[in-house]
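# my questions concern the predicted model and sequence given below.
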Amino acid sequence: MVKKLVYQVIKYYCRFLIRFFFGKVEIIGREKIPNDQPVIYSSNHQNAFMDALIIGGLSPKTTYSVTRSDVFKKKFEWFMDAIKMIPIYRIRDGFSQLAKNQETFRKINRYLSQRNALTIFSEGNHGNDFFLRNLSKGSARIALEAQEKMDHLDLQIIPVGLNYFHHQRPLHKILIVYGKPIYVKDFLSLYMEQKAKGVNQLRETIDQGMRNCLLIPTEGPTYQVQRDFVNRYNESRSFEQLREGIVSGVGLKPLGKPNKFLNGLGKCLSIFNFGPLWLLHSILSEVKDVVFYGSMKWALAMFVFPVWFLLVLGVSSLLVDIHGGLIIVLISIIMLYLRQYLIKWSNIPH
């Protein structure tokens, strides 16, 4: 009961936070998610744990997420289970650990048979690349094995494209695209005859479906130029306009040169929220994988800033009064957003 409550609170808090963390949120194709059938979200993975929280927060279903096992530390195990994270074991975790995947697959089959949703990052790793990396066979194999065991249900794979306009900076746009459903039953007969061919064919179909959801589907010779078009100047463009303009180079504005003055001015405003921003700086200085930067900022917005604003309110109310405290908190929030917008407008490159 407690875990269920924790999950619901985190889910709807994430849904709420998405609207404030990103400058603009555009969602395409959410109506393609079926209400009465199990679903696997096959998503790209351009960020860290923030990707799973965004997909789960927006999902109309109870959504589980396949997560690498090394994040399941003993002291976090209860919480990870509460927010529907399922460990998957890889060769790098040790051959002795691979046997534990059988229990993971049993859990997945049970959850899907209850018409829930499962998020799988089919690339098998994360990276700040706008294009889709090669897919592993894991998502196709999991889907086919699950469908084989629940023939009475129609398991669907929904390709998902998470398109960040900046991977590390808040208040940039995020464009989330849900693709055309892939019906796993259509591949089941081939899988029953020749498992390898069935898995490969489904993987190729998932691959194409996911590429259709991305602004930059593949890494071509002009990738660096194409990436430069995914910027704040083009946030008002439609998905189709962006896809076409990125390829043709027509109708879109490049990022341009960084504005050091605006960037410096924005950083000067850090004084109004020095506590959490200093904490963030300290944490990021210890994080070697830059892919985690955006997710760490998400976690800060989710847990630390609310405590900070309550602390500011409490201290200000004691020194002035409750009305003065509320005004000071409001000023802190305004300065935080102004800081981030100035940094955004300074054209910090990807």
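That came in fine, so what should we check first?
# please count neighbours and contacts with C-alpha atoms only from this point.
OK.
# residue 229 contacts residue 252, correct?
Yes - using C-alpha atoms under 8 Å, residue 229 makes contact with residue 252 at a distance of 6.5 Å.
# can you give me the helices in the stretch 151-300 of the chain?
Taking DSSP state H, counting those that start in this stretch, the helices of the stretch 151-300 of the chain run over residues 188-193, 195-211, 223-228, 239-248, 260-268, 274-284, 292-299.
# tell me what the fourth one is packed against?
Using 3 or more C-alpha pairs under 8 Å, 6 or more residues apart in numbering; DSSP states H and E as the contact criterion, the elements in contact with helix 239-248 are helix 223-228.
# what does the helix or strand that contains residue 316 rub up against?
According to DSSP states H and E, residue 316 maps onto helix 305-319. Residues outside helix 305-319 that contact it (C-alpha atoms under 8 Å, 6 or more residues apart in numbering) are 275, 276, 322, 323, 324, 325, 326, 328, 329, 332.
# try it again with 6 Å
residue 325 (C-alpha atoms under 6 Å, 6 or more residues apart in numbering).
# if we can go back for a sec, what's the closest of the helices of the stretch 151-300 of the chain to residue 46?
Among these, the nearest to residue 46 by C-alpha to C-alpha is helix 292-299 (9.8 Å).
# try it against this one:
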Amino acid sequence: MVKEKNIPINKPILFLSNHQNALIDALLIAATSGRFSYFLTRASVFKKPLVSKLLHSVNMLPVYRVRDGWSTLSKNNYIFKTCTDKLKTNQAVAIFPEGNHHINRTVRPLSKGFTRIIFETLSSYPDLDLQLVPIGLNYKEGTTFGDSVALYYGSPISAKSLVSQFSNEEIIALRQTIKNQIKGLTTHIDHAVYDKTIAKLKALNVDYLNPIAVNRCIESNFETCETAPKQTVNWMKRFFKGLLILNLLGPFIIWKYAIKPKIEEVEFIATFRFALAITLVPFWIVLHGVIIALNFGIFYLATYLVSTFIVALLSVKL
């Protein structure tokens, strides 16, 4: 589900989103924003050469933090200059200004990195009509297979309307303005009462794909809430999911016993599952397809491929 609000096509854009689900967040924005974007992400995920090449191939740029070592911070000069160069040619850059990811439904304090990009861009090109577009990512669960997600794109904000003196006061105001915008586009639960609030929302069975309604529920002290009846067990969905697992038994065993147990942060579960789905799963299906074609012919191959597609679709959509 995507809710868009007039994303400019021929203007420079800085997308500013909350960050809950590692690489999946960036992929969703890339697939739905309608703009070819460059993404800034934490440098620590670029450590392995193969991963680094993969991330650079999908327009990911590393941002270095103090925890990466003081000596690495100077590398950000090149990264931010790269962002300015992209924006001056009316391209799009996406950043997760919270500075890290977390599965919790809380908009965390924003770092100064995105304000530096804005300041450096406008100081170099004061007439540039840089647009700031806040984004709210809303997952139904966040880690489960067949999950649902809603993206809400806020109304574009002219950066020039918020910056004139390039002062520390404007940095503070920028951070607060964007944080408030993102909080309106995704469920925001205060950290101090997080567990208690989540328990109440779970009991009410709210729809996290509708963050405006959920935030209204929280702000009303749970008096004005849109609730839905708890869903019964969908046996048809379980049946087709079972068929899908049987068909993809090899990748499933590798995922369940070799990959998933080694994932230390839950925010990476969906990312690694997606990586498996676009690498090992196609190989597994092709291997089965070749065996079927050689032994039974093209008709049975076509039947197998169509059946696999239908079973996969039903296991997610039912």
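Thanks, I have it. Since we're looking at a predicted model, the values are computed, not measured.
# residue contacts, the aligned partner of residue 24 of structure 2 in structure 1?
Using TM-score structural alignment, the equivalent of residue 24 of structure 2 in structure 1 is residue 50. For residue 50 of structure 1, the contact set (C-alpha under 6 Å, 6+ apart) comprises residue 295.
# repeat that with 7 Å
By C-alpha atoms under 7 Å, 6 or more residues apart in numbering, the residues touching residue 50 of structure 1 are 295, 298.
# helix/strand/coil for it?
Classification of residue 50 of structure 1 by DSSP: H, G, I helix; E, B strand; the rest coil places it in helix.
# tell me the spacing between it and residue 293 of structure 1.
10 Å (C-alpha to C-alpha, to the nearest Å).
# same thing with residue 78 of structure 1?
25 Å.
# the two: who's more crowded?
Per other C-alpha atoms under 10 Å, whichever of residue 78 of structure 1 and residue 293 has more neighbours is residue 293, with 20 against 12.
# just tell me what the more buried one corresponds to in structure 2.
Looks like residue 293 of structure 1 aligns to residue 269 there (TM-score structural alignment).
# now for the residue lying closest to its match once chain neighbours are set aside, how many residues are close by?
Of all residues not flanking residue 269 of structure 2 in the chain, residue 143 sits nearest, at 6.0 Å (C-alpha to C-alpha, 6 or more residues apart in numbering). Residue 143 of structure 2 has 17 neighbouring residues, counting by other C-alpha under 10 Å.
# how about residue 222 of structure 1?
Going by other C-alpha under 10 Å, the residues that sit close to residue 222 of structure 1 add up to 10.
# which part of structure 2 lines up with the longest strand seen in structure 1?
Ordering each strand of structure 1 by length in residues (DSSP state E) puts strand 156-164 first. Aligned using TM-score structural alignment, strand 156-164 of structure 1 spans residues 131-139 in structure 2.
# mean per-residue distance, the matching stretch to structure 1?
Once superposed with structure 1, the aligned residues differ from stretch 131-139 of structure 2 by a mean of 0.6 Å; criterion: mean C-alpha distance after the TM-score superposition for structure 1.
# and the end-to-end length of stretch 10-26 of structure 2?
End-to-end distance (C-alpha to C-alpha), stretch 10-26 of structure 2: 21 Å.
# return the set of buried residues in it.
Neighbour-count burial for stretch 10-26 of structure 2, counted by 16 or more other C-alpha atoms under 10 Å, picks out 11-26.
# measure the residue nearest to residue 139 of structure 1 when sequence neighbours are not counted to residue 48 of structure 1 for me?
Closest residue to residue 139 of structure 1 in three dimensions, ignoring its sequence neighbours and counting by C-alpha to C-alpha, 6+ apart: residue 122, at 5.8 Å. According to C-alpha to C-alpha, residue 122 of structure 1 stands 14 Å off from residue 48 of structure 1.
# packing partners for the lengthiest helix in structure 1?
In structure 1, ranked by residue count with DSSP state H as the criterion, the top helix is helix 322-345. Counting contacts by 3 or more C-alpha pairs under 7 Å, 6 or more residues apart in numbering; DSSP states H and E, helix 322-345 of structure 1 packs against helix 260-268, helix 305-319.
# quick one, what contacts the counterpart of the residue nearest to residue 139 of structure 1 in structure 2?
Aligned by TM-score structural alignment, residue 122 of structure 1 pairs with residue 97 of structure 2. When contacts are counted by C-alpha under 7 Å, 6+ apart, residue 97 of structure 2 touches 16, 17, 110, 111, 113, 114.
# got JSON lines for those, with distance to residue 289 of structure 2 and secondary structure too?
Shown next, in JSON lines, are the contacts of residue 97 of structure 2 (distance: C-alpha to C-alpha, whole Å; DSSP: H, G, I helix; E, B strand; the rest coil):
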{"residue": "16", "distance to residue 289 of structure 2": "43", "secondary structure": "strand"}
{"residue": "17", "distance to residue 289 of structure 2": "41", "secondary structure": "strand"}
{"residue": "110", "distance to residue 289 of structure 2": "49", "secondary structure": "coil"}
{"residue": "111", "distance to residue 289 of structure 2": "50", "secondary structure": "coil"}
{"residue": "113", "distance to residue 289 of structure 2": "49", "secondary structure": "helix"}
{"residue": "114", "distance to residue 289 of structure 2": "48", "secondary structure": "helix"}
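# report the two of these separated the most.
Distance extremes for the contacts of residue 97 of structure 2: the farthest pair is 17 and 113 at 13.2 Å, using C-alpha to C-alpha.
# what about the longest strand of structure 1, distance to the chain center?
10 Å (C-alpha atoms, centre = their mean, to the nearest Å).
# same deal with stretch 19-39 of structure 2?
Using C-alpha atoms, centre = their mean, the offset of stretch 19-39 of structure 2 from its chain centre is 6 Å.
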